[in-house]
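Chemist: Show me how the following folds:
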Amino acid sequence: MTQIKTEIIGVGTELLLGQIANTNAQWISEQMAENGFNVFHHAVVGDNLQRVMAQFEQSGKRSDVIIVTGGLGPTEDDMTREAFQKISNLEMVENGPSMDKIEAFFKKRNSVMTENNRRQARLFKGAEVIDNHVGMAPGMVVRHQNNIWIFLPGVPREMKAMITNTVLPYLKQHTGEHTVIKSTMLRFTGIGESRLEAELKDIIHSQSNPTVAPLAQNEGVAIRVTAKASSAKEALNLIENTKQQILSKVGAHFYGSDEQTLPEKVSGLLKDQGLFIGAAESLTGGMFMDRLISLRGASAVCRGGIVCYDVKVKENVLGVSPETIQQYGTISEQCAAEMAENICSVLDADVGISFTGAAGPETEEGNPPGTVFIGIHQVGKDTVVRKCIFQGDRNTIRERSVIKGFELVMNLLEKEY
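Modeler: Okay, here's the model as predicted:
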């Protein structure tokens, strides 16, 4: 096989109903990528014999290695083995060592084994047994019509042990695949996905190895860079070279890699500069400060926040001038500026941020839903207020306001304000 095409199938109606998240497929894909195997398809099929058979037939035609999780238990709805037997006509036999282990399991617990538990020891004749050291049902590797079929229990801890200890070494030995796949996520804010893609169109159109893919994210947009090489070091070098090409074009919007978040970036900048931040939050209701305080070490950068939703709190607690509110309203540039400045005084903070606006669904003070003013003030510097128009429902507008707030603070601290 010149390029190994791998597929992962999850068997279980509970996956389709959303009662259980299909975390097995995600984890297996990560492990396969780390070991140089390309996963081309994910599939989920319920506990229905005909549908499982149909899925197996389709997967066998398009993939070289098919990893199946689930459906190996003792009950009637565990039909992975039966479905594969019908499409392959392979003989099933009871595996003695596996049966001994199952019987010992019940004996040790002084419980009676029901007859249906014998189903778990049924394996295809000639299959390579994958021992289950943390559960009962064994897994197996079956070679059929130029495909490698790997059947594993659906219980994550059992499946993971089998993948790590047996499946990956087997695949490397029998496929000759000795490469690794590495990926990194480059995260950007203050730039839309379409513009980011336009700025990087030359890199994207000429990609081969590494590959480059723009992705929309909750906190902005990201670029996934994936490289395949004979060693992890070589793959990481390829990624680094492409990363530098990308940053040379859109580096002004870059804030971190992989799992780094905007709040983590801002917290790090505050800590490095020895600054404390305070927040005056009207429509966001404390969401901005909650994101910061959720991080470890928040006490080194956070003074606190005031949720000033009601106009009286803005006036009596935060000290916003009644004249400002009477003349311009609470949803205004002027009110946002005073909120950002006053929070620094009230909480003895070096940096203040304020949020005021109309989250909807009704128009407020003549402002349509999505109208938001975000004030930023650093002691000793001019106050800046950004007017934003966000789309979405009430909570989406609040979320986007918080994200924009972190972007503005980051820009301030990086002197790109």
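Chemist: hey, let's count contacts and neighbours off CA atoms from now on
Modeler: Fine.
Chemist: So which bits of the helix or strand encompassing P97 are buried?
Modeler: Applying DSSP states H and E as the criterion places P97 in helix 96-108. By neighbour count on 16 or more other C-alpha atoms under 10 Å, the buried set for helix 96-108 is 98-99, 101-103.
Chemist: What of stretch 361-380?
Modeler: In stretch 361-380, counting by 16+ other C-alpha under 10 Å, buried: 364, 367-378.
Chemist: swap in stretch 131-144?
Modeler: Neighbour-count burial for stretch 131-144, counted by 16+ other C-alpha under 10 Å, picks out 131-132, 136-142.
Chemist: for stretch 64-72, same thing?
Modeler: Within stretch 64-72, the residues that count as buried by 16+ other C-alpha under 10 Å are 64-72.
Chemist: measure it end to end?
Modeler: For stretch 64-72, the first-to-last residue distance is 22 Å (C-alpha to C-alpha, to the nearest Å).
Chemist: now swap in stretch 276-288 and tell me
Modeler: Length of stretch 276-288, first residue to last, C-alpha to C-alpha: 14 Å.
Chemist: which residues touch it?
Modeler: The contact list for stretch 276-288, computed with C-alpha atoms under 8 Å, 6 or more residues apart in numbering, reads 270, 289, 300-310, 318, 339-340, 343-344, 347, 349-359, 398-399, 401-402, 405-406.
Chemist: Which among those count as buried?
Modeler: Buried members of the contacts of stretch 276-288, scored by 16+ other C-alpha under 10 Å, are 270, 289, 301-309, 318, 339-340, 343-344, 347, 349-359, 398-399, 401-402, 405-406.
Chemist: Could you also give me the structure for this second sequence? I'd like to compare it with the first:
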Amino acid sequence: MRAEIIAVGTELLLGQIVNTNATYLSQGLAEMGIDVYFQTVVGDNAARISQAIELARSRADLIVFTGGLGPTQDDLTKDALAAYLNRPIVIHQPSMEKIESIFSSRGIHMVESNRRQAHMIEGSVPLKNEAGLAVGDGLTADGTHYMLLPGPPREMKPMFDGPGKTWLRSVAGDTHRLFSRILKFAGIGESSLEQKLIDLIDAQSDPTIAPYANEGEVAIRLSTKSQSEQEANAKLDRTEEQINQIVGKHLYAREDIPLEAAVIRLLRASGRKLSSAESCTGGLLAELVTNVPGSSGEFVGGVVTYTNMMKHKLLGIPMSQLEGTGAPGAISDSTAALMAERVRERTGSDFGISLTGVAGPSESEGKPVGLVHIGIARPGMPPAVHTIHLSGSREMIRLRAAKSALYRLWLELVDNS
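Modeler: Modelled structure (predicted):
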């Protein structure tokens, strides 16, 4: 079954509110195996609502409306659809009694316009509103199914999830449900990941493979339509194993969690602690890690040693290492190694991680923008240093550097788990 969502409300077109209803409905319909091919937003205008209905009917079996069921004169959805279908408006008596009872119990005079919330299109199935007053409609006419839901999310969601889905199942029959799985990757960009998986992506049919990029991370959504979760998992497992064979060293989670959460899980599982020393990222790595709930058990703390003097005072790095003729400088692999080792020693952690480099906007110490050194120290071993070259704005370089450091630590934890 093909569906189109029509969100009604001039406030949506003006950008005064965000159309979160369409997102919620699309997800819910997809889980039922109903494909949403189009989303439309139309203002509170009967003629334009009618035009939207005409277009949607040409390309969808199911049209889901949200908004325009309230008591005011600009709540036009039911009137517009009734006029389009040439059907009369009737009163849903149980809803009318509910409305009258509420106003009576509060001692408030009910104005005539409130009766509009009990209006229904003749021949439709009432969709009970547990969180508000406006009754919804489920209607089939001339081979097209229509579902009318209120606009406020607190009313729309329970109506859709309850009576709305019950009605949909009655008209859609036994559809295959959509099952999805998220795979998260780090240490590789979206383009590179797609190129490595291009043969799988080109040959995809079921499950489908869809990459999504975020700064420093990439997600792949695997989706399949199946009658049961067991059948879906069997298909998703096969595709995931194919992906894992190609890019498994970058696959850090089989659920939608950030890289820092995966790192904290590995630290927690092994009973080890982490500390950080940051220069060019200015504490961003520590912020990412401490955004993970409960991370205080694994992250003991960090320092931001932005200047050479702070590197010297807080970490004890010799000034001869940082400044002067022949000195490696603050932006060097040897300084990154010292920063990681010193912060590990001074905090008593199992791992020390450091970042020093050039985030921009201009070069520093004669080193180019985007050059970053990452140091990782652990007891009994010399610090490992990774040098990377990043591009983008100052903010992008800082975030990518922090994520790159977390990825290197994740690899270290996986290799030693």
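Chemist: Could you give the residue range in structure 1 aligned to stretch 285-304 of structure 2?
Modeler: The aligned range for stretch 285-304 of structure 2 in structure 1 is 288-307, by TM-score structural alignment.
Chemist: End to end on the matching stretch, go ahead and measure it.
Modeler: With C-alpha to C-alpha as the measure, the ends of stretch 288-307 of structure 1 fall 10 Å from one another.
Chemist: What's G316 of structure 2 aligned with over in structure 1?
Modeler: Using TM-score structural alignment, G316 of structure 2 lines up with G319 in structure 1.
Chemist: Can you give me the neighbour number for the closest residue to its match other than its chain neighbours?
Modeler: Among residues not flanking G319 of structure 1 along the chain, N342 sits closest, at 6.7 Å (C-alpha to C-alpha, 6 or more residues apart in numbering). Neighbours of N342 of structure 1 under the rule other C-alpha atoms under 10 Å: 25.
Chemist: what residues are up against N342 of structure 1?
Modeler: Going by C-alpha under 8 Å, 6+ apart, N342 of structure 1 touches 318-320, 352.
Chemist: Filter the residues you listed down to just the ones in strands.
Modeler: G352 (DSSP state E).
Chemist: Show me which positions of stretch 69-83 of structure 2 end up buried.
Modeler: 69-71, 75-82.
Chemist: Make TSV out of the residues you listed and add secondary structure.
Modeler: Converted to TSV, the buried residues of stretch 69-83 of structure 2 look like this (DSSP: H, G, I helix; E, B strand; the rest coil):
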residue	secondary structure
L69	coil
G70	coil
P71	coil
D75	coil
L76	coil
T77	helix
K78	helix
D79	helix
A80	helix
L81	helix
A82	helix
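Chemist: how about JSON lines for these, with distance to S228 of structure 2 added?
Modeler: As requested, those are exported to JSON lines (distance: C-alpha to C-alpha, whole Å):
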{"residue": "L69", "distance to S228 of structure 2": "36"}
{"residue": "G70", "distance to S228 of structure 2": "39"}
{"residue": "P71", "distance to S228 of structure 2": "42"}
{"residue": "D75", "distance to S228 of structure 2": "40"}
{"residue": "L76", "distance to S228 of structure 2": "40"}
{"residue": "T77", "distance to S228 of structure 2": "36"}
{"residue": "K78", "distance to S228 of structure 2": "37"}
{"residue": "D79", "distance to S228 of structure 2": "40"}
{"residue": "A80", "distance to S228 of structure 2": "39"}
{"residue": "L81", "distance to S228 of structure 2": "36"}
{"residue": "A82", "distance to S228 of structure 2": "38"}
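Chemist: Return the member of those residues nearest to F160 of structure 2.
Modeler: Ranked by distance to F160 of structure 2 (C-alpha to C-alpha), those are led by L69 at 14.3 Å.
Chemist: Kindly state which residue of structure 1 is aligned to that closest one.
Modeler: Aligned by TM-score structural alignment, L69 of structure 2 pairs with L72 of structure 1.
Chemist: That match touches E158, doesn't it?
Modeler: No: counting by C-alpha atoms under 8 Å, L72 of structure 1 stays clear of E158, with 12.0 Å between them.
Chemist: what about the strands in the stretch 151-300 of structure 1?
Modeler: Ranges of strands in the stretch 151-300 of structure 1, per DSSP state E, counting those that start in this stretch, are 180-188, 211-217, 220-229, 254-257, 277-281.
Chemist: Secondary structure element holding the residue of structure 1 most remote from its centre?
Modeler: In structure 1, the greatest distance from the average C-alpha position (C-alpha atoms, centre = their mean) is reached by E323, at 47.0 Å. Here E323 of structure 1 is covered by helix 322-328, with elements defined by DSSP H and E.
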